[in-house]
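Peer 1: Have a look at this prediction, sequence included:
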Amino acid sequence: MAFALRKRGPSNFERASDGSMTLIEHIRELRNRLFRASLAILVGFGFGIWLATPVRKLLSEPYCDLPQAQDPETGVCKFVQLGVADVFLLNLKIGLWVGLIIAAPIWLYQLWAFIAPGLHRHERRYAYVFTALAAPLFAAGAVLAFFVTTKGLEFLLNISGDDIATTLEVTRYISFVTNLILLFGVAFEFPLIVLMLNFVGLVSAKRLLGWWRIAVFVFFAFSAVVTPTPDPFGMTALAICLCALYFAAVGVAFLNDRRRGRGKEIYSDLADDEVSPLDLTPEPVEAGQRVDGVTPVDAPDPVAAPAPIERRYDDMT
């Protein structure tokens, strides 16, 4: 007995790509993807609450490893809690951040699955590459921020002197560390913006290389503002990393320009305010081909005169 195979219709991705999906179907798909992403974040938040205390202790290590932070009698690192529910609210905040990180593959996929049908194939390919590079760059910035925090706290606590007892408030300290990690991680995404401008054809690699002095100055100024301490160590570390990433992005831009053949166009070696040379060499004019005579057009056929109106209609019409 033969069974007929059921023919599958086009998927939601194909229908959204070719524009056959209606507005109500788009809204329904957005609702479903938001529900799945929210459910994944809720599950990740549950794991985040479970991991909140170990993560808080991990973030406290830059301060607790310093001799000034340890109690001389017990040797235990202690923080100050000003409010009754400060630590509880802090654990909720840490749990939410950890939950977002744990559920990131799911809610990022739901976001991408809703946006991807509206992009071209090469745009989706670039998005895959940029996403694959964004996560390691952010992680590298977070590690550098953790290292800079350790050196910065050591510098700041040594300034206070032995006559001043320093005890940090736990919520302000954790907010300080997490904000610094977020800021350094976002700063390390700057090379991706440079590559995006080059890949879409807005800026050439040669022009990016010509801006290196401005870029280095901006990186050092940005590092001087965002680093928590006035010592030159943290500022120099962040600025050097950003400069290295910028020149690496310029190198990739040169490879992309060579692959696409940019810079080989006519007049590409001329400046914007330079007049292009004109070729005034006269060229010989060749004799044109002979044009045949036009054949006469036949006279049109005569048009018959319309019949009287009484002959074109009967009694019924």
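Peer 2: Good, I have the coordinates.
Peer 1: From here on, just use CA atoms for contacts and neighbour counts.
Peer 2: Will do.
Peer 1: Now do Gly95 against Leu208, distance only.
Peer 2: Relative to Leu208, Gly95 is positioned 41 Å away (C-alpha to C-alpha, to the nearest Å).
Peer 1: again but with Leu242, I slipped
Peer 2: 15 Å.
Peer 1: Same question for His26.
Peer 2: As judged by C-alpha to C-alpha, His26 and Leu208 stand 40 Å apart.
Peer 1: for Leu157, same thing?
Peer 2: Leu157 sits 41 Å away from Leu208, taking C-alpha to C-alpha as the criterion.
Peer 1: Likewise for Val143?
Peer 2: Applying C-alpha to C-alpha, the value for Val143 to Leu208 is 28 Å.
Peer 1: In terms of neighbours, single out the busier of these two.
Peer 2: Leu208 (20 against 15; other C-alpha atoms under 10 Å).
Peer 1: Now do the buried residues in the strand or helix carrying the more buried one.
Peer 2: When elements are assigned from DSSP states H and E, Leu208 belongs to helix 205-210. Residues of helix 205-210 classed as buried under the neighbour-count rule (16 or more other C-alpha atoms under 10 Å) are 205, 208-209.
Peer 1: any idea where the helices of this protein begin and end?
Peer 2: For the chain, the helices defined by DSSP state H occupy 12-18, 23-50, 52-64, 86-102, 104-115, 121-160, 170-187, 190-199, 205-210, 212-226, 232-260, 309-312.
Peer 1: could those be laid out in a markdown table, adding distance to Glu73?
Peer 2: Output for these, formatted as a markdown table (distance: least, C-alpha to C-alpha, whole Å):
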| stretch | distance to Glu73 |
| --- | --- |
| helix 12-18 | 65 |
| helix 23-50 | 31 |
| helix 52-64 | 15 |
| helix 86-102 | 24 |
| helix 104-115 | 44 |
| helix 121-160 | 19 |
| helix 170-187 | 21 |
| helix 190-199 | 47 |
| helix 205-210 | 58 |
| helix 212-226 | 36 |
| helix 232-260 | 32 |
| helix 309-312 | 122 |
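Peer 1: Of these, which is nearest Val76?
Peer 2: helix 52-64 (8.4 Å; C-alpha to C-alpha).
Peer 1: now for that closest one, which elements pack on it?
Peer 2: Other elements packing on helix 52-64 under the criterion 3 or more C-alpha pairs under 8 Å, 6 or more residues apart in numbering; DSSP states H and E are helix 86-102, helix 121-160, helix 170-187.
Peer 1: Could you dump those into JSON lines and include distance to Val250?
Peer 2: Listed next are those as JSON lines, based on distance: least, C-alpha to C-alpha, whole Å:
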{"stretch": "helix 86-102", "distance to Val250": "30"}
{"stretch": "helix 121-160", "distance to Val250": "15"}
{"stretch": "helix 170-187", "distance to Val250": "17"}
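Peer 1: Could you count how many residues lie near Ala103?
Peer 2: 20.
Peer 1: what sits against it?
Peer 2: Contacts for Ala103 (C-alpha atoms under 8 Å, 6 or more residues apart in numbering) come out as 40-41, 43-44.
Peer 1: now do 10 Å
Peer 2: Contact analysis of Ala103 by C-alpha atoms under 10 Å, 6 or more residues apart in numbering lists 37-45, 47.
Peer 1: here comes the other one, which I'd like you to weigh against the first:
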Amino acid sequence: MPTLLRKRNSEGRMSLGDHLRELRNRVLIAALAITVAGVLGWIFYEHVINALTKPITDLANQRKASGGNALVNINFAGLTDPIAIQLTVSLFVGLIVASPVWLWQIWGFIVPGLTKKEKRVARLFIVAAVPLFLAGCALAYFMLPKAVSVLLGFTPDNAANLQDAAAYLNFVLKFVVAFGCAFLLPVFLVALNLVGILPARLMLRGWRPAVMLIFVFAAIMTPTPDAYTMCILALPMVAFFFAAVGIAFIFDKRKAKQDPGWLDVPDDEASSL
């Protein structure tokens, strides 16, 4: 019998071996979904690659219109680069399209022992996770032209800037996926709260280091030197963090009615945050 359907013991716990087998099965399901969805990326590759390289082509057209150097474009340097890049872009599309499947697999592995009522609530959060991930990806694509324009703007007018296609697309794809994953912050915070690992009190006490880490993450993931682009990513993440804290307080009140002692956090653990 597949481990995903294997019954847990009376306490709802699983052995280490069962956990590893469940992890293997969920990884396989997620990988298969991404691969199947990647077929769409292969079919619509021309449209996707044109959209991803549009910031560079637009910059080249602007330079040409202003009488400057128009040699700004991507360059397929190697013999195998075209097919390798097409495969990479196809898997990237598969990752986006199959996000409901692999997000569900991650969620199912993190919160396996919930009650029936908690599972109904959990389904609402996985429904929220997909739009949040897609919204993060959309925001990254919206910010991509500014990032490319700022970075390539340092190129002198009398010099060409032919970007290696593999390096450019690697930068773009990581940029987009990083924004999408960043927007999943509230979902995973609430997941940790649901399984009893992260009470809302601890989340709220640690808001200062959390906000600092969010801005550090945003500064690393936004390659432009201006603070505007960093804030575009950091401010929504901060808002999501406090929204997750509010939702966690609601769940904590419900859990406290059933187990009043579960919110008792040792002082040394709380003060560390």
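Peer 2: Good, I have the coordinates. Predicted model, so just to flag it, every value in this text is computed and none were measured.
Peer 1: which residue in structure 2 lines up with Thr53 of structure 1?
Peer 2: Under the alignment (TM-score structural alignment), Thr53 of structure 1 pairs with Glu46 in structure 2.
Peer 1: same deal with Ala215 of structure 1?
Peer 2: Matched by TM-score structural alignment, Ala215 of structure 1 corresponds to Ala210 in structure 2.
Peer 1: try Val203 of structure 1
Peer 2: By TM-score structural alignment, Val203 of structure 1 lines up with Leu198.
Peer 1: And that match, how close does it get to Glu22 of structure 2?
Peer 2: Counting by C-alpha to C-alpha, the separation of Leu198 of structure 2 from Glu22 of structure 2 is 23 Å.
Peer 1: just Ser99 of structure 2 next, same as before
Peer 2: From Ser99 of structure 2 across to Glu22 of structure 2, the span is 19 Å (C-alpha to C-alpha).
Peer 1: ok, the closest residue to Gly48 of structure 1 other than its chain neighbours - contacts?
Peer 2: Leaving aside its sequence neighbours, Gly48 of structure 1 sits nearest to Gly95 (C-alpha to C-alpha, 6 or more residues apart in numbering; 3.9 Å). Shown in contact with Gly95 of structure 1 (C-alpha under 10 Å, 6+ apart): 44-53, 55-56, 89, 101.
Peer 1: Drop anything exposed from these.
Peer 2: Buried, going by 16+ other C-alpha under 10 Å: 44-49, 51-53, 55-56, out of those.
Peer 1: now those in CSV, with distance to Leu168 of structure 1?
Peer 2: Putting the buried ones among the contacts of Gly95 of structure 1 into CSV (distance: C-alpha to C-alpha, whole Å) gives the following:
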residue, distance to Leu168 of structure 1
Gly44, 30
Phe45, 27
Gly46, 28
Phe47, 28
Gly48, 24
Ile49, 23
Leu51, 22
Ala52, 19
Thr53, 18
Val55, 18
Arg56, 14
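Peer 1: out of these, which one sits closest to Pro136 of structure 1?
Peer 2: Lowest distance from Pro136 of structure 1 to the buried ones among the contacts of Gly95 of structure 1 (C-alpha to C-alpha) belongs to Val55, with 20.0 Å.
Peer 1: Neighbours of the closest residue to the closest one other than its chain neighbours, how many?
Peer 2: If the residues on either side of it in the chain are set aside, Val55 of structure 1 comes closest to Ile94, at 7.6 Å by C-alpha to C-alpha, 6+ apart. Neighbourhood size, Ile94 of structure 1 [other C-alpha under 10 Å]: 23.
Peer 1: In contact with the equivalent of Ile94 of structure 1 over in structure 2, which residues?
Peer 2: Aligned counterpart of Ile94 of structure 1 in structure 2: Val89 (TM-score structural alignment). Contacts for Val89 of structure 2 (C-alpha under 10 Å, 6+ apart) come out as 38, 41-42, 44-45, 48-49, 52, 83, 95, 169-170, 173.
Peer 1: Reformat those residues into a markdown table and put distance to Val245 of structure 2 next to each item.
Peer 2: What follows is those, written out as a markdown table (distance: C-alpha to C-alpha, whole Å):
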| residue | distance to Val245 of structure 2 |
| --- | --- |
| Gly38 | 36 |
| Gly41 | 37 |
| Trp42 | 41 |
| Phe44 | 41 |
| Tyr45 | 41 |
| Val48 | 37 |
| Ile49 | 39 |
| Leu52 | 36 |
| Ile83 | 45 |
| Leu95 | 29 |
| Leu169 | 36 |
| Asn170 | 34 |
| Leu173 | 30 |
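Peer 1: my guess is Ala178 of structure 2 contacts Tyr141, does it?
Peer 2: No: proximity of Ala178 of structure 2 to Tyr141 does not meet the contact threshold set by C-alpha atoms under 10 Å, at 11.3 Å.
Peer 1: how much space between the closest residue to Leu197 of structure 1 other than its chain neighbours and Asp272 of structure 1?
Peer 2: Nearest non-adjacent residue to Leu197 of structure 1, counting by C-alpha to C-alpha, 6+ apart: Val203, 5.8 Å away. According to C-alpha to C-alpha, Val203 of structure 1 and Asp272 of structure 1 sit 14 Å apart.
Peer 1: So which of these two has more stuff around it?
Peer 2: Using other C-alpha under 10 Å, the more surrounded residue of Val203 of structure 1 and Asp272 is Val203, with 15 against 9.
Peer 1: In contact with that one, which residues?
Peer 2: Val203 of structure 1 sits next to 194-197, 253 when contact means C-alpha under 10 Å, 6+ apart.
Peer 1: do Leu92 of structure 1 as well
Peer 2: Going by C-alpha under 10 Å, 6+ apart, Leu92 of structure 1 touches 45-46, 48-49, 52, 86, 98.
Peer 1: swap in Phe219 of structure 1?
Peer 2: Contacts of Phe219 of structure 1 by C-alpha under 10 Å, 6+ apart are 187, 213, 225, 235-236, 238-243, 246.
Peer 1: that older thread, which among the buried ones among the contacts of Gly95 of structure 1 gets closest to Gln70 of structure 1?
Peer 2: Arg56 (17.0 Å).
Peer 1: do you know how far the aligned partner of Lys119 of structure 2 in structure 1 is from Val55 of structure 1?
Peer 2: With TM-score structural alignment as the criterion, Lys119 of structure 2 lines up with Arg124 in structure 1. Remark: distance between Arg124 of structure 1 and Val55 of structure 1 (C-alpha to C-alpha) = 35 Å.
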